[in-house]
Structure formats: structure tokens, C-alpha cells
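Engineer: I would like to see how this sequence folds:
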Amino acid sequence: MTVAVETAQRDDASGGARSVRHRALSYLPVTAFVTDAAAIALTAVLAIAGRNRLTFFVGPGNVADQLGVVGPLMFLGWVALIAAFGGYNRSVFGAGPDEYRRVLNASLYTAAVVGIGCYLAKFPLSRGFFLLAVGLGIPLLLLGRFGLRRALHKAHRLGRLRHRVVIAGRPSHVDEIAAVLERETWLGYHVVGAVTPVGHVKDVTDSGIEVLGDTLQIAEVANLAQADVVFFASGAFRTSDDMRRAAWDLEQHRTHVVVAPSVTDVARERVTVRPVGGLPLMHLDTARSTQASRWAKRTFDLLGAAALVVVLSPVLALAALRVWAFDRGPVLFRQTRTGRDGVEFACLKFRTMVVDAEARLVHLQSETGFSGGLFKLKDDPRVTKPGRWLRRFSLDELPQLFNVLRGEMSLVGPRPPLPTEVLSYDDDMRRRLRVRPGMTGLWQVSGRSDLSWDEAIRLDIYYVDNWSMLQDLSILVRTVGAVVGSRGAY
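Structural biologist: Okay, here's the model as predicted:
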């Protein structure tokens, strides 16, 4: 264990690196406070200027004189309520909707207190100023928090401000959790080693994570490895009493404890934790694939696709003209794809390859050693000159809007697979067929063709099991960035 711990200690240049990291992370609440104060100050300026200059507000022209007492109290109370609602707790930063929810709830309470207080005190607060302050302040506060989170995620991806993590548990579960933390770099967790149950004799897990000791020494190992967080995975302890004592030992070193159940790829909205008799029970809602096929999503698809066809009609016409002018071949390429419940349909695309592309496919697959999954080449010789332009910005997929109107596809959903791909599906992969395939989806906004086959499948199954209309809207917004950036498009 000594050699393993020494190796872990050398990950930082000196013992002071941990204190520097902790100081930087401790500034997060202060940074959030400054961000909120700046947003509220800007709100005050804009609300006063708007009330004075906008002509549809009636009453005295200058309201600044009325705000000598109420104005400062309102904005100081706003920040105080954000703090009271836990908006500056370190646990809310970085991930999850709690941070935004707390800021929003505090803002709504501020509006209620000011409105009711001025009414009871019969203070003539300008209604125009009040409406502008609330209407501008909430978006500015949320926008500031969003910017702060994006900056934090960027720092994490660059390897900065990360938490050093030790995972305790059976080697197989250690590897599962480590894989998730390694994949989601924006979370800011850096796995420095593992602690396994007594009797495990290997020096490393199957994925190569170094075993620093056993669970009887967990507090000592975590301290020597300079761990900020210890994850308790499945199989780490024989009894709940052992786990509780380990948490007490880690508490003395100010090491945070995270209990990681053997559940992955479940959205927060499907999880409810209810403590019963001191035992935290995790309730998982059923998969939401059936909700993804109901009338609300279909109505959204119809209206959205119809609007996009109208707006993008000049682009559709230009793309069709370029494809036809290149070699006078067919404008559209119809390919049989598998839709919801395994029903096949003709998926429409602008033709981006030479006319005999399908005939050349087998030869290319044998040349590249293709073994299964989705076949794509970064420099496919079959792609035409206008086809490269169409693929770069995903314009070749615009005719699929008509597939959406016909009910064969959705605006957002899993990638429509080929029938030959479906033949190789196992039971897990067939869950992708529970919903209509989409023009865009998690796989596209997460990297498109740069993703491995297994990762694309994982994202599609996650979408099916955790569907929500909010997630659809988020994917559509992110699609714009993915298309403009052309990441993974070829």
C-alpha cells in the first residue's frame, strides 16, 4: 500500500497543491455572490431607466427619488433570500437544477415580499419599476449563474479545480463508476485510486485503477492520497454499521462522502429519495418511452416541422439545385430505415454521394476492415463536392422534415437504424425502437460521427428511458451549435 500511496501523492507537485485547489473551490460561493450582486445592480439601473423613459408607463417621470429606502432594501433582501434558500451552498454548484431552482424561488419570494409589504405599508412603489425589476432581474440572475457554471465546466475539462476521488467497492463496481466519471469530465472528478474489500489481492482493477488499500484503512488511505471525495460503491462494506463508521472516520479529515448506487443512465426526474426509518430508499419511476409517443410530442413535431419547411424553403431549393446541377442525377436519396416498433420506412435525404455509391459499399467495407455497427468514413471517396457542403452543415437531412410530417420520424429521437443493424440488436438495443427515430438526438449533439458505436447506442437508450419535452427543447438548441460547429460531421 505504501508504494501505491506514494504514487498517488506524486500526482500533485507538492502538498500545497491541495490547499490551493481547496482555496480556489472555496471561492465559488463568493464568485456567485459577486455575480448575483452585479446582476441585481444592473437590474436596478435598467429598471429605473426603463420606467423613466418608456412612454407606456404613466405617473411621475423620475422614480429614483422614491427608491431611497425601498430600493436598497429590496435588492439587499434579494441577495439575502438567495443565501437563505441555499443559493451559495457549495453543493449546488456544477451540476443539477438545484442552483437555478433556489435562485428562482428566492427571486419569486422577493417579489412577493416587496409587493405585499409595499401594499400593507401603503408605500407608492412604482408598478413599472417593480415589473421591470422582477422581469429583468430573474433572467439576469439565471444567466449569470449559467455563465459561472459554463466557466466551471470548462475549467474541469481543462483539468483544473478538480476533486481528487478515491472509490471504495468491489473492483467491478469501481470500474463502472470510474468509467462514468472519466466520461463526464465536466463534473470535475479525478479518480486517483481505489479501496477494495478485505481479501482482494490485486494491485489494480481490470480497467487499470490502482488499489491503494482495503476498506479497513479507508480514512488513512484517503488522507495520504489527498482525496477530496470518497465514493462508496456497491460491495465496499459488509454491513451498514461498517459504512457508517467509515464515514465518521473520513469526517475527521474533512473528506466528503458520496454513496454511488449500482444505477446508471437514469435522469434526475425519475429518481426520488425517501428516507424511511433512517434508511434512504431510492425510487425509480418507470421508463418514459411511452410518454415520448403521445399526442403532445406529435403535435410539437407537426408544428415544428411545418414551420421549418416554410422557413427553410429557400435552403431546400438551393440544395436541390446544387445536387441536380453536379451530375444531373436524382436529387433525393431514399434509404430503407427502421422506425418505431420495427416498422420500416423510406428515409429521405439529399443525395450526397455518387449514383453507384451502394455498389461500392462492400468494397470499401472490406478495405477498411469494417466489423459491424454504423459505417462512416471521414474521407469517403463516394461523396460528391456538393455532398461535402451538405454534410458539413447537416443540410442533407432536411428532407427528413417530410418524414416527420408523415409520422415516420420525430424532430428529436434516436438515430434511425438500417434493417441490417437491427438484425444484430440484443434486447437492450431494441429499446431504441420504442419511439420514433429523430432528425437529431443526443448522439448528434454529443459528437455525431466522432462517437463510438457503443457510446451512440448508450445515448439513444438514455434518451428513450428518460424522455422529456424539456430535454427535446434542449437538444434542438444544442443541435444549432453542433451544426454550426460541424463537429463530427462527415
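
Engineer: Please count neighbours and contacts with C-alpha atoms only from this point.
Structural biologist: Will do.

Engineer: ok, which stretches of the stretch 101-250 of the chain are helices?
Structural biologist: In the stretch 101-250 of the chain, the helices defined using DSSP state H, counting those that start in this stretch lie at 127-157, 171-183, 218-224, 240-252.

Engineer: For the second one, buried residues please.
Structural biologist: Right, the one you point to is helix 171-183. Neighbour-count burial for helix 171-183, counted by 16 or more other CA atoms under 10 Å, picks out 171, 173, 174, 175, 176, 177, 178, 181.

Engineer: try the longest one
Structural biologist: Within helix 127-157, the residues that qualify as buried by neighbour count (16+ other CA under 10 Å) are 128-130, 132-134, 136-138, 140-145, 148-149, 152-153, 155-157.

Engineer: For the buried residues of helix 171-183, give me a markdown table that also has distance to residue 345.
Structural biologist: Shown next, in a markdown table, are the buried residues of helix 171-183 (distance: CA to CA, whole Å):
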| residue | distance to residue 345 |
| --- | --- |
| 171 | 45 |
| 173 | 41 |
| 174 | 43 |
| 175 | 40 |
| 176 | 37 |
| 177 | 39 |
| 178 | 40 |
| 181 | 39 |
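
Engineer: ok, so of those, who is nearest residue 189?
Structural biologist: Nearest to residue 189, judged by CA to CA, of these is residue 181 at 6.2 Å.

Engineer: on that earlier part again, would JSON lines of the helices of the stretch 101-250 of the chain with distance to residue 33 be doable?
Structural biologist: Formatted as JSON lines, the helices of the stretch 101-250 of the chain follow (distance: least, CA to CA, whole Å):
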{"stretch": "helix 127-157", "distance to residue 33": "10"}
{"stretch": "helix 171-183", "distance to residue 33": "29"}
{"stretch": "helix 218-224", "distance to residue 33": "31"}
{"stretch": "helix 240-252", "distance to residue 33": "28"}
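
Engineer: so which of these comes closest to residue 284?
Structural biologist: helix 171-183 (19.0 Å).

Engineer: which secondary structure elements does that closest one contact?
Structural biologist: When contacts are defined as 3 or more CA pairs under 8 Å, 6 or more residues apart in numbering; DSSP states H and E, helix 171-183 packs onto strand 163-168, strand 189-196.

Engineer: one more, for comparison:
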Amino acid sequence: MERVGGALFRLFESLVDPVSVLATLFGLMLWFRDDQYAHYAVLGVLVFSLTFPGKSLIQESVLGSIREVVLSWLGIAALLIFFGLATGLYALFPEEVLLNWLWMAPTAQLFSHFLFRLVTPAVLAASGFPKRAVVVGCNELGRHLAGEIDAHPMQGIKLDGYFDDRLIERLDIGHGRLIGRFSDVANYVKENEIDIIYLALPMATQPRILSLLESLNDTTASVYFVPDIFVTDLIQARMDAVGRVPVVAVCDTPFSGLNGIVKRVSDIVLSLLILLLISPVLLVVAALVKTSSPGPIIFKQRRYGLDGKEIMVYKFRSMTVCEDGPNVPQARKGDARITRVGAVLRKTSLDELPQFLNVLQGRMSIVGPRPHAVAHNEMYRKLIKGYMVRHKVKPGITGWAQVNGYRGETETLDKMQARIDYDLEYLRNWSPHLDIYIIVRTVLLVFKDASAY
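Structural biologist: The predicted structure is shown next:
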């Protein structure tokens, strides 16, 4: 499964969502006899870019699959409705097509995912799966790999067990069983028609690895070396190459190559559209800030941006002071520095609206880890492991931590640690779908979040 079959499996699964959504759209076009093909083609390209690659749901429960599909579609639908109403393009499509599409698209997605789940075992069996595999090395790395094989049966791999030179009393077997010693691998593989051999041995045992590889030359099994990269927290781990030298990315930005272009273009388009729509609100808020207390309308504060470089972030002033020094206390409940107008602005996040200008400047993104004051960064980078990794991406107006309850003051180290954990989870799992979901959650939460002041 991890060869050509695995690549095809992942490709087909990634197409389930976009194909289902596009099939319902064009099916409705034909059903209602609408001949505006060019309009549907443009909408189809936009929808495909938002839904591809589709999320893997083959290991999810039925309820989990329903939740994932519905939440993802709500985010996409909200974005399409927003654009359609803002630009007037929704008028190009019959109302009955759009209304039916809103409920038929997620229904078709769910049906397709469940059908894919039913068909996959038969396809795997017809293709010669499952493949039998053994793990050489019953250490933490080998057990971790065995656990992943056991947890994902749809990958089409069946684990026979481990090989290790240590006595079974010294081993924590976990998944599988101890088959024999390293010297037994070649014979066992030939006699039992093993398809895959995973070498989960540390690099320090290089002579032993070379000897083992030499003994396996007389077999037809595929041999994979499992690098010991689980000693660190992986962020966007992937294989790459420098010339002809293979390298493993252990910590990298999710916004490289095409992903970076998609992220930047969406930031520019959304920021321009939002600024245009909220321009009356900006004028009203600016007037209220100016009349509420002496001081500038816009508060500028130094924050850390992409790659830990300092940027200047804009906010509507919500306090009687404009602090930006080496010691900046976080805002607290009942903070005397907050003005009456400022309390409302902070509660509703209206004070953050000028940061859409930061997004247009390229300093920030709409979704990403929230930027902290430089003084707070310098303090927490010494206290929290992996703190600065969050700066592998541009800071955002809203983020994964904020929609999960970590918005506002982080008065304890534990709360800041939790916020950073969510930031790193965002880096690991970024997708356009996740950004849309966070934006929708932000809009729903902004007026009822009790943690902001």
C-alpha cells in the first residue's frame, strides 16, 4: 500500500470531496436546464480549489465523519455566500440550483465517503493487499510504527511481528509478537513470503544494518528504513532533496510553494473585500476612540512576525496609555487603563480591525498564531519549549487557539502553554478548510466570548 497503490489510494480519497460537490453542482445545472456553462465552470474552479485535497475520513466514526463534512461545508458555504452577496454574482445562478446545492453537496460528500469506505477493502483485496510486514527492532520507534500500522488497517499492511536480539523479558512488545533474532530475518522473509521489512534501528548500529541489508539481497521484499525522527516535535515533516541528496524536513512552514501562493492570494482578496464592507464601521469606531479619551486613534505596537522579525501592528486604541516598552503588563479584567469605549472594542474584537491593513502589507495573515508584544515574547520564549516555532508563519488576526477558548489574558504559564500547543497544532494540520473553519468560528464567537477584556 505504501508503494504505487498507496499513492493512488490517497489520490482517490483526496478527490472524494471535490468530485462529490462538483457532481451535485453540475447535476443540478442539467436538472434545471440552465445553459450558462461558463458561470458554472468559474464557480466549479473556485469550489475545487476550496475542497481539494479532501480530508481523509476512512478511519473516522460515522458521527465523526458527519461532523467533519458538515463543519467543513458550512465554512465553504459561508465563504461562497459572503462573496456572492458582496459581489452580486449569486444573481447569475438560478435560486433553485443554489438552495438545493446547499443541502445536496454535503449529503453527496457523506454518501461518497461511506461508499469509499465500503469499496476500499474489496479493492485492496483484489490488488493483493494486505501486504505482510515485519519490524526489525522492538524499540520505542518500532513500537510506534507498529501502533500506526495497527491503527490504520485501510493502509493494507498486516504486521507479523518483530525481530530483536534482546531477550523477550527485556522487551515491551506492544503490537505484534517477537518472531526471532536479527540473524533470522532473511530466512523468515523468504519462507513466509513477507512483502515489507521496516528497519527501526538507530543509526549508531550502522554495521549491523549493512550486514542485515546484505542478507536480504536474496529476497524480493521491499525494505524501508524508519528514521528516528520522533525524538522531536514534527512540524510539517516531509521528504525533500538537495540535488541528489535526500533530506527530511523536521520543522518547516506549511506555506511553501503553492500553499504559500494560495494563502497570500486569499489574504489579499479577503482583506480588500472586508475593508470595503466595514469602512463605515471603521469611521464610526475611529470617531468614538478620538472622543473617548486623549491620545491617537491608532495604537501601534511592536510584535514578532514571520521568522521572529519585528513588525508594527495596528489596533484601535482601547487604553489611556500606549505601552510598547520592555515591560508591558497584559490587560486584565477591570484594568484601569482600559477606556469605556475600549472595553466594548476589546470585547467585540473591533479594536483588531485595523490589522486588515497589516494583512495587505504582508506583515500578517487573516488566520495564524496571534502576535504577542515583544516584551511577552522575550519572556515566554525562555519559559516554553518550542515557543518560537509559532513564528514559522505570519501572525494572524485570529487563530486556532483563539477559537478554542484562549483569547484574551493568559495570566498563568499553563494557559500560555495551552495557547502555544494550539498554535503548533495549527502549523501541523494547516489546510484551506481549517482557515475557513477558524474564520467562521471567530465570527460566531466574537460577540459572546467572555475571556476578552
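
Engineer: Could you get me the TM-score between them?
Structural biologist: Once superposed, chain against chain, the TM-score is 0.47 (TM-score structural alignment, normalised by the length of structure 2); 262 aligned residues with a CA RMSD of 4.8 Å.

Engineer: which one of the helices of the stretch 101-250 of structure 1 lies closest to residue 422 of structure 1?
Structural biologist: Taking CA to CA, helix 171-183 is the member of those nearest to residue 422 of structure 1, at 26.6 Å.

Engineer: Let's verify residue 314 of structure 2: helix, strand, or coil?
Structural biologist: At residue 314 of structure 2 the chain is in strand, as set by DSSP: H, G, I helix; E, B strand; the rest coil.

Engineer: Tally up the residues packed near it, please.
Structural biologist: Counted with other CA atoms under 10 Å, the neighbours of residue 314 of structure 2 add up to 19.

Engineer: what about the residue found closest to it once you drop the neighbours it is linked to in the chain, helix or strand, and which?
Structural biologist: Spatially, and ignoring its direct neighbours in sequence, residue 314 of structure 2 is nearest to residue 300 (4.9 Å; CA to CA, 6 or more residues apart in numbering). Using DSSP states H and E, residue 300 of structure 2 falls within strand 298-304.

Engineer: counting contacts, what elements does that strand pack onto?
Structural biologist: On a contact count with 3+ CA pairs under 8 Å, 6+ apart, strand 298-304 of structure 2 meets strand 310-316, helix 374-380.

Engineer: packing partners for the last one?
Structural biologist: To tie it back to what came earlier, the one meant is helix 374-380 of structure 2. Under the contact rule (3+ CA pairs under 8 Å, 6+ apart), helix 374-380 of structure 2 is packed against strand 298-304.

Engineer: and the strand it packs on with strand 310-316, angle?
Structural biologist: Counting by axes from the mean of the first three to the mean of the last three CA atoms, to 10 degrees, strand 298-304 of structure 2 lies at 150 degrees to strand 310-316.

Engineer: Quick one: the helices and strands packed on helix 171-183 of structure 1 as a markdown table, columns for mean neighbour count and distance to residue 33 of structure 1 too.
Structural biologist: Below are these laid out as a markdown table (neighbours: other CA atoms under 10 Å; distance: least, CA to CA, whole Å):
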| stretch | mean neighbour count | distance to residue 33 of structure 1 |
| --- | --- | --- |
| strand 163-168 | 27 | 22 |
| strand 189-196 | 26 | 24 |
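
Engineer: Quick check: residue 257 of structure 1 is in a strand.
Structural biologist: Yes. When three-state DSSP is applied, residue 257 of structure 1 is found to be in a strand.

Engineer: List the contacts of it.
Structural biologist: Residue 257 of structure 1 makes contact with 229, 230, 231, 232, 247, 250, according to CA atoms under 8 Å, 6 or more residues apart in numbering.

Engineer: need the helices and strands packed on helix 171-183 of structure 1 in JSON lines with distance to residue 475 of structure 1, can you?
Structural biologist: Below are those laid out as JSON lines (distance: least, CA to CA, whole Å):
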{"stretch": "strand 163-168", "distance to residue 475 of structure 1": "29"}
{"stretch": "strand 189-196", "distance to residue 475 of structure 1": "25"}
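
Engineer: Among those strands, which comes closest to residue 82 of structure 1?
Structural biologist: Ranking these by proximity to residue 82 of structure 1 (CA to CA) places strand 163-168 first, at 25.9 Å.

Engineer: Check which helices and strands the closest one is in contact with.
Structural biologist: Applying 3+ CA pairs under 8 Å, 6+ apart, we find strand 163-168 of structure 1 packed against helix 171-183, strand 189-196, strand 229-232.

Engineer: and residue 23 of structure 1, which of those is closest to it?
Structural biologist: The nearest among those, by CA to CA, is strand 229-232 at 15.7 Å.

Engineer: If you count contacts, what does that closest one end up packed against?
Structural biologist: Here strand 229-232 of structure 1 touches strand 163-168, strand 256-259, going by 3+ CA pairs under 8 Å, 6+ apart.

Engineer: ok, of the contacts of residue 257 of structure 1, which one's closest to residue 476 of structure 1?
Structural biologist: Taking CA to CA as the measure, residue 231 is the one of the contacts of residue 257 of structure 1 closest to residue 476 of structure 1, at 34.2 Å.

Engineer: correct me, but the closest one touches residue 246?
Structural biologist: No. With contacts counted by CA atoms under 8 Å, residue 231 of structure 1 stays clear of residue 246, the gap being 11.5 Å.
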